[in-house]
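Asker: Sequence plus predicted model, see below.
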Amino acid sequence: MDLTELVPVRTVQSAQATPVLRPFVRAFAQRTATGLFDAQPMPAFLETVIHFEFADRLNVRSPSGGYEQVRPLELVGPHTHGGTSLLFEGTVNSFAIFLQPVAAWSLFRLLPSAVAERHHDAADVLGKPVVSLWHILAENPDFTDRVRAAETFLLSYLESQHSDTTSTTAASLLSLEEGRIGVADLASRMHLSVRQLERGFLREIGVPPKRFARVARFQGALDARVECPDRSWLKIAIDSGYHDQMHLVHDFHSLAGFTPELTLEMLGDSRPSALAVSHHPVTS
């Protein structure tokens, strides 16, 4: 059958984790789709994502224009640059675990710098337990059942949770504050010089703290609009700590590839709604 003749159909479900896992997991999401879809941009993001595919594979288009097919079991590191996009064709059945920005260290002793800006075979990185989880999820297509299985998998790692380093603690604070802390202030809070903070970020997080903060602020602005579509971009810019709306527009061009409105129009399910729930006070 010619896929171009099919009316594209896509269903997305997302949910927050059980409270004990929320310091480590931002959201779970499931996508089912049939047909041929336009390319969907993937704006810059700080989460590490464990991605499970059970039908036709997605294709990832890099900023350089090259294509890479998504593996059935993939770990996607944080991406702090825009320009990447997803292409859907055929039948899609996928499930994803969106980890908090530095939770891969807390749960799996995996530094963000080790996986940043790249896609990895999750089996190579996380071993047999995640392969077993893939099989469980494949046999249980119900979203609620899959969330329950994923939480059981993750809860088993809490017993051997790893202590944060200075850099992962600082990154968690930047993420929580959505980039609103200056680098000098952050260094002072960590009892470090700015240079020490920058070296630690490059070594363990994979990017300078200023870049991390910029993406955190951008994500906060994007999620604020996803959560409350009626909020004006001017209000979001002010609440997110931008000097003015034009600075927000500049970041969207740089980190998503489009204007704010066009980003939202083309975003699709790249930022499932559960990622934004309760992260932003809705004000008029």
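Answerer: Yes, it's here. Residues are numbered from 1 along each chain as shown.

Asker: make it CA atoms for all contacts and neighbour counts henceforth
Answerer: Fine.

Asker: gap between Ala103 and Ala138?
Answerer: Per C-alpha to C-alpha, to the nearest Å, Ala103 is found 25 Å from Ala138.

Asker: neighbour count winner among those two?
Answerer: Using other C-alpha atoms under 10 Å as the criterion, Ala103 and Ala138 rank with Ala103 on top: 25 against 18.

Asker: hey, where'd the helices end up in the stretch 151-284 of the chain?
Answerer: 166-176, 183-189, 194-204, 209-227, 233-239, 245-255, 260-266 (DSSP state H, counting those that start in this stretch).

Asker: elements contacting the last one?
Answerer: For helix 260-266, the helices and strands in contact under the criterion 3 or more C-alpha pairs under 8 Å, 6 or more residues apart in numbering; DSSP states H and E are strand 40-42, helix 245-255.

Asker: next up, a second structure to put side by side with the first:
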Amino acid sequence: MSVRGRIDNFTIHFQPSGFNRLFGIPMTELTDAAYDASAVIGPEIPRLEHELGDTPGFAERIQLVEERLIRMLGRHGTVDPVAIAANSLFASNGIHRVSSLATDAGLSPRQFERRFLAQVGVPPKLYARIVRFNAALDHKLRLPSRAWSRIANDHDFYDQMHLVHDCRAFTGESPSRFLAHLERVPEFHTFFATENHPRQK
């Protein structure tokens, strides 16, 4: 398929357990896989796609999706303590101790990990590593002149090699090579963007 002309698109970034809370699907069923949205969520997706196609303005399309999601969120009750813990882990750039989060949630470590897996899709310690790596990468994208060693220190890696190890584990490449790929496709930067500021040392 060949597409020409201007294409407008946007992505939806859910909170760590947001997709599970909205749709009730165990995230372990979706982790490391790609699905057509309608196969996962159901007939609501084709209807929404049709409405988006009939909505002329880009801002209006975003508003349409936001209103639909907010309406769905209103059907749910209080936020689960594991969801609160996952949000805290994200807000801390992956620095919070998982054991203390389990205690704060009033759960044993095993209970916490089981519920975290269902709501987020990966174990809490792995999620913390992913969040920390994303924050470090976002930091480097915003401040390209900052040395990788400083980035590693700012985000509580043991040293630069620890950051390199995690980068290879998640991307299969060194930080510099992976960053070079991202620089060629700046639209992908949003996938690593975070509103959290790193802890300066």
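Answerer: Nice, thanks for sending it over. As the structure is a computational prediction, the values presented were derived from the model and not from experiment.

Asker: before we move on, back to that, most neighbours per residue, which of the helices of the stretch 151-284 of the first structure?
Answerer: Mean neighbour count (mean count of other C-alpha atoms under 10 Å) peaks for helix 209-227 among the helices of the stretch 151-284 of the first structure, with a mean of 22.

Asker: Where in the second structure does that helix align, residue-wise?
Answerer: Aligning helix 209-227 of the first structure against the second structure (TM-score structural alignment) gives residues 124-142.

Asker: What's Phe23 of the second structure aligned with over in the first structure?
Answerer: Using TM-score structural alignment, the equivalent of Phe23 of the second structure in the first structure is Phe108.

Asker: Count the residues that sit near its match.
Answerer: For Phe108 of the first structure, using other C-alpha under 10 Å, the count is 16.

Asker: What distance do you get for it to Leu155 of the first structure?
Answerer: Counting by C-alpha to C-alpha - Phe108 of the first structure and Leu155 of the first structure are separated by 12 Å.

Asker: hmm, back to that, could I get the helices of the stretch 151-284 of the first structure as TSV with distance to Glu68 of the first structure?
Answerer: Below are the helices of the stretch 151-284 of the first structure laid out as TSV (distance: least, C-alpha to C-alpha, whole Å):
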stretch	distance to Glu68 of the first structure
helix 166-176	29
helix 183-189	36
helix 194-204	26
helix 209-227	24
helix 233-239	34
helix 245-255	20
helix 260-266	21
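
Asker: Out of those helices, flag the one nearest Arg148 of the first structure.
Answerer: Within the helices of the stretch 151-284 of the first structure, the stretch nearest Arg148 of the first structure is helix 209-227; the backing value is 24.5 Å (C-alpha to C-alpha).

Asker: residue boundaries of the strands in the stretch 51-200 of the first structure?
Answerer: Using DSSP state E, counting those that start in this stretch, the strands of the stretch 51-200 of the first structure run over 59-61, 67-69, 73-76, 84-87, 89-99, 119-121.

Asker: can you tell which of those is closest to Arg31 of the first structure?
Answerer: Nearest of the strands of the stretch 51-200 of the first structure to Arg31 of the first structure, taken as C-alpha to C-alpha: strand 89-99 at 5.2 Å.

Asker: Quick check: the gap between Thr55 of the second structure and Asn20 of the second structure.
Answerer: 28 Å.

Asker: the more surrounded of these two?
Answerer: Neighbour count, other C-alpha under 10 Å: between Thr55 of the second structure and Asn20, Asn20 has more, with 18 against 14.

Asker: how close does that one get to Leu89 of the second structure?
Answerer: 17 Å.

Asker: Repeat that for His96 of the second structure.
Answerer: According to C-alpha to C-alpha, His96 of the second structure stands 6 Å off from Leu89 of the second structure.

Asker: Measure how buried the equivalent of Gly42 of the second structure over in the first structure is and give me the count.
Answerer: Matched by TM-score structural alignment, Gly42 of the second structure corresponds to Gly127 in the first structure. Gly127 of the first structure has 11 neighbours, counted by other C-alpha under 10 Å.
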